[in-house]
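[1] quick one: sequence plus predicted model below, questions after.
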Amino acid sequence: MAGMPGGMRQGTSASRDSGRPGGAAMFIGVALILSGVLSVLQGVAGIARDALYGVPRSYAYRFDLTTWGWINLVVGVALVVGGVGVLQARSWGRSAGVGLAAVSLVTEFMFIPYYPLWSISVMTLDLVVLWALARLGV
């Protein structure tokens, strides 16, 4: 970018040298953690109360809601860990963020018949994270 010493993009290498996340890394890390928290809440609700969600009659990925709850809980915890890795500028943070956001996107897509608005909201957040990690290269 013009005006940046050495042609560095704002929020990338300069922030890694100081140990603090730049603007893009901060956004991605917080978005991953938010997606993780939403998935954990979705998982806890599925584990605690099977009657909370609507159950589709015929669906290819139909599992017991407790099973879906555990899947969402595990994916959510992993997303939070990945988000913390991005915020701390860990070497594995970016690749973990891409992989975890992709897994979360697929699991939320399969969960759409149970709770469409929640799933689509988390899917949108996961897509934004994937785009930001691919485009901004944090």
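    Received, thanks.

[2] could you use CA atoms for every contact and neighbour count after this?
    OK.

[3] buried ones in the longest helix seen in the chain?
    Across the chain, the longest stretch assigned as helix under DSSP state H is helix 23-48. Residues 24-47 are the ones in helix 23-48 that count as buried (16 or more other C-alpha atoms under 10 Å).

[4] could you do stretch 111-122 as well?
    So, applying 16+ other C-alpha under 10 Å, buried residues of stretch 111-122: 111, 113-114, 119-120, 122.

[5] can you redo those as TSV with secondary structure?
    Below are these laid out as TSV (DSSP: H, G, I helix; E, B strand; the rest coil):
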residue	secondary structure
111	helix
113	coil
114	coil
119	helix
120	helix
122	helix
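
[6] just name the closest of the residues you listed to residue 65, please.
    residue 114 (8.8 Å; C-alpha to C-alpha).

[7] which residues touch that closest one?
    Listed by C-alpha atoms under 8 Å, 6 or more residues apart in numbering, the contact partners of residue 114 are 53-56.

[8] this is the comparison structure:
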Amino acid sequence: MAQSAPTPGTSPRQGSGSAWASGGVMFAGVLLLVDGVLAVIKGIAGIASDDVYARINDYTFKFNVTSWGWIHLVLGIVLVIVGVGILKGALWARGVGVGLAALSLIANFMWLPYQPVWAIVSIAIDAFVIWALCTDRTKEAV
């Protein structure tokens, strides 16, 4: 039996949201994976040498650079795992991805004085990941 073409303005997948959101989930998985790799690199740099990042004297959220390195390293590893889960289509990874992207966004905001450009790039990535994972409705239970 031939399958009919979807009506204009709809997607062939049942219950899908907008095309932006549907394609955004795959892109969010890739971005979460990239954000995790960047966090691992930031973490290794912070752990390996205290001279890599700027020293901040009077900052409210002041940790030593090695502590920030461990925070970014652990968060990065978990982000990579969840990013792979999203790319494989695991439903658990979407919810966890939103939570971890929010946590990463907060950590990068607190990291802002140490590496402003890198932190802003990571914040933008995290914001898009949160939006994409929250707006897609393609895998909802009926």
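    That came in fine, so what should we check first? These numbers were taken from a predicted model, which means no experiment stands behind them.

[9] so what number do they get for TM-score?
    Comparison of the two superposed chains (TM-score structural alignment, normalised by the length of the first structure) gives a TM-score of 0.85, and 129 aligned residues with a C-alpha RMSD of 2.1 Å.

[10] center of the second structure - which residue?
    residue 32 (3.5 Å; C-alpha atoms, centre = their mean).

[11] name the nearest residue to that one, ignoring sequence neighbours.
    residue 83 (5.0 Å; C-alpha to C-alpha, 6 or more residues apart in numbering).

[12] also residue 16 of the first structure?
    Excluding its sequence neighbours, the residue lying closest to residue 16 of the first structure (C-alpha to C-alpha, 6+ apart) is residue 89, at 6.3 Å.

[13] I'd like to know how many residues surround that neighbour.
    Residue 89 of the first structure is flanked by 24 other residues according to other C-alpha atoms under 10 Å.

[14] residue in the second structure paired with it?
    Aligning on TM-score structural alignment places residue 89 of the first structure opposite residue 89 in the second structure.

[15] can you tell me the SS state at that match?
    The three-state label given to residue 89 of the second structure by three-state DSSP is coil.

[16] from residue 56 of the second structure, how far off is it?
    As judged by C-alpha to C-alpha, to the nearest Å, residue 89 of the second structure and residue 56 of the second structure stand 41 Å apart.

[17] ditto for residue 87 of the second structure
    Distance from residue 87 of the second structure to residue 56 of the second structure, by C-alpha to C-alpha: 38 Å.

[18] and the strand or helix carrying residue 74 of the first structure, what does it pack against?
    Element membership for residue 74 of the first structure, per DSSP states H and E: helix 65-87. Under the contact criterion of 3 or more C-alpha pairs under 8 Å, 6 or more residues apart in numbering; DSSP states H and E, helix 65-87 of the first structure touches helix 23-48, helix 93-111.

[19] out of the contacts of residue 114 of the first structure, which are buried?
    Here, 16+ other C-alpha under 10 Å leaves residue 55 buried among these.

[20] nearest to residue 75 of the first structure, of the contacts of residue 114 of the first structure?
    Residue 75 of the first structure lies nearest to residue 53 out of the contacts of residue 114 of the first structure, by C-alpha to C-alpha, at 18.7 Å.

[21] residues contacting that closest one?
    Going by C-alpha under 8 Å, 6+ apart, residue 53 of the first structure touches 46, 114-115.
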